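Enquirer: Take a look and give me a structure for this.
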Amino acid sequence: MRVYLPCTLPALARVVAAREFGPAPLTGYAVTPALTEWYASGDTEELEYVALTEAARASLRMLAADRADGVKVAARRVVVAADVPDEDVTAGVDLRERARVRLARAVPMEKLAAVHVDDPSAVEDVEAAVAALPAADDGDGDARFTVDGAEAHELMWYATQEIPDLIG
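Expert: Here you go, the predicted model:
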């Protein structure tokens, strides 16, 4: 099963150092039965894009958490695509995040398929989105609009062989 794992650039460096994405359990996003039912008209590619977008939103939250902890992190969302055995994945029933899944095991580097990262041109909008998250969570419509603005940027695709360049 293809799973999209939210990440940040510092966390990606830790994945490389550990040679696995972990520790388990992990939260990821995938094409789940709930997502398929909700988005009935979509084909597999469209459903995978929805899962990738939800993972990118989770990456934005990870950036905010790192910043709150004083970690210096570039304002670029990161999503790692991995192919994992179906039996390692459990789909949730969160109606707000229909693509959300839990992984029972850490994901070895060999199972990573690609990395999706914001282009540097998105940094300003991602910075604004990180700053607006608390107000957006409190229901502020303008803040929600700012957070959604980060999603207007498509994540760039990188092969796993390019990971050292991303974290270097």
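Enquirer: alpha carbons only for contacts and neighbour counts from here, please
Expert: OK.
Enquirer: The nearest residue to residue 29 once chain neighbours are set aside: neighbour count?
Expert: Closest residue to residue 29 apart from its sequence neighbours, by CA to CA, 6 or more residues apart in numbering: residue 100 at 4.5 Å. Residues lying near residue 100 (other CA atoms under 10 Å) number 26.
Enquirer: dump the residue contacts of residue 100.
Expert: By CA atoms under 8 Å, 6 or more residues apart in numbering, the contact list for residue 100 reads 27, 28, 29, 30, 32, 51, 91, 92, 94.
Enquirer: Could you also give me the structure for this next sequence, so I can compare it with the first?
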Amino acid sequence: MRVYVPVTSSILQRLAEQGVLGPAPITAFAVTPGLREWYVDDDLEELEYAASSEAARACLRLLSADDEASRRRIVIAADIAEDRVEVRDELDRGVVAVQVPISLSDCASIHADDDDAEEAVDTAVRNIDAADLGDPEAEFLVDEADGFELSWYATQELSLVLEDMS
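Expert: I've put the predicted structure just below:
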């Protein structure tokens, strides 16, 4: 099953050093029944993009707790055995709990903001809580960050991604 794991540059650095994300359970996003129902589209590619977008938004919450991290959203796409993934749609659409550590060899790709998104992401990080509580102005500021597309990187480019963020 393809899962999309929101991470910060600090977490990505640990993946580079240790070769594994963990400990489990790891919150991620995937094409779940709740996401399918909300998105109302049968195109798997579109559904996976929606799951990845949910993970990118979750990065904002992680960044609000990580002052050391680069102000960029990062999502890791990983392939995990379906029996190791627990669907948690009751928490939010597309949420899953990966019940095992995720090794670098499980990772299919890395998706990250370019440096031109940093200001919008920083603003979104400062406003994510208010947006979650329904503040329309804060939601607008968070949506500004969502307007930046994440760039795609092969896992072999992990060190380059980290270097670009330092």
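Enquirer: sorry, back to before: for ChimeraX, write the selection for the buried entries among the contacts of residue 100 of the first structure.
Expert: Those of the contacts of residue 100 of the first structure that count as buried under 16 or more other CA atoms under 10 Å are selected in ChimeraX with:
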select :27,28,29,30,32,51,91,92
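Enquirer: re earlier: and the residue nearest to residue 29 of the first structure, what's its match in the second structure?
Expert: Residue pairing (TM-score structural alignment): residue 100 of the first structure is matched to residue 95 of the second structure.
Enquirer: What of residue 81 of the first structure?
Expert: For residue 81 of the first structure, the aligned position in the second structure is residue 77, judged by TM-score structural alignment.
Enquirer: list the contacts for its match?
Expert: 2, 3, 4, 5, 107, 108, 109, 110, 111.
Enquirer: for the helix or strand containing the third one, packing partners?
Expert: Taking DSSP states H and E as the definition, one finds residue 4 of the second structure inside strand 2-7. Using 3 or more CA pairs under 8 Å, 6 or more residues apart in numbering; DSSP states H and E, the elements in contact with strand 2-7 of the second structure are strand 26-29, helix 44-64, strand 74-79.
Enquirer: Distance to residue 146 of the second structure added to those, as CSV?
Expert: Shown next, in CSV, are those (distance: least, CA to CA, whole Å):
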stretch, distance to residue 146 of the second structure
strand 26-29, 16
helix 44-64, 7
strand 74-79, 12
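Enquirer: coming back round to it: identify the residue nearest the match of residue 81 of the first structure in space, chain neighbours excluded?
Expert: Setting aside the residues directly before and after it, residue 77 of the second structure is nearest to residue 4 in space (CA to CA, 6+ apart), at 4.6 Å.
Enquirer: list the contacts for residue 85 of the second structure?
Expert: Residues in contact with residue 85 of the second structure (CA under 8 Å, 6+ apart) are 1, 96, 97, 98, 99.
Enquirer: how about a cut-off of 10 Å?
Expert: Contacts here follow CA atoms under 10 Å, 6 or more residues apart in numbering; on that basis residue 85 of the second structure touches 1-3, 25-28, 30, 96-100.
Enquirer: Need the counterpart of residue 136 of the first structure in the second structure.
Expert: Using TM-score structural alignment, the partner of residue 136 of the first structure in the second structure is residue 131.
Enquirer: quick one: the strands in the second structure?
Expert: Under the criterion DSSP state E, the second structure carries strands at the ranges 2-7, 20-21, 26-29, 74-79, 85-87, 95-98, 102-103, 107-112, 151-153.
Enquirer: Sounds good, over and out.
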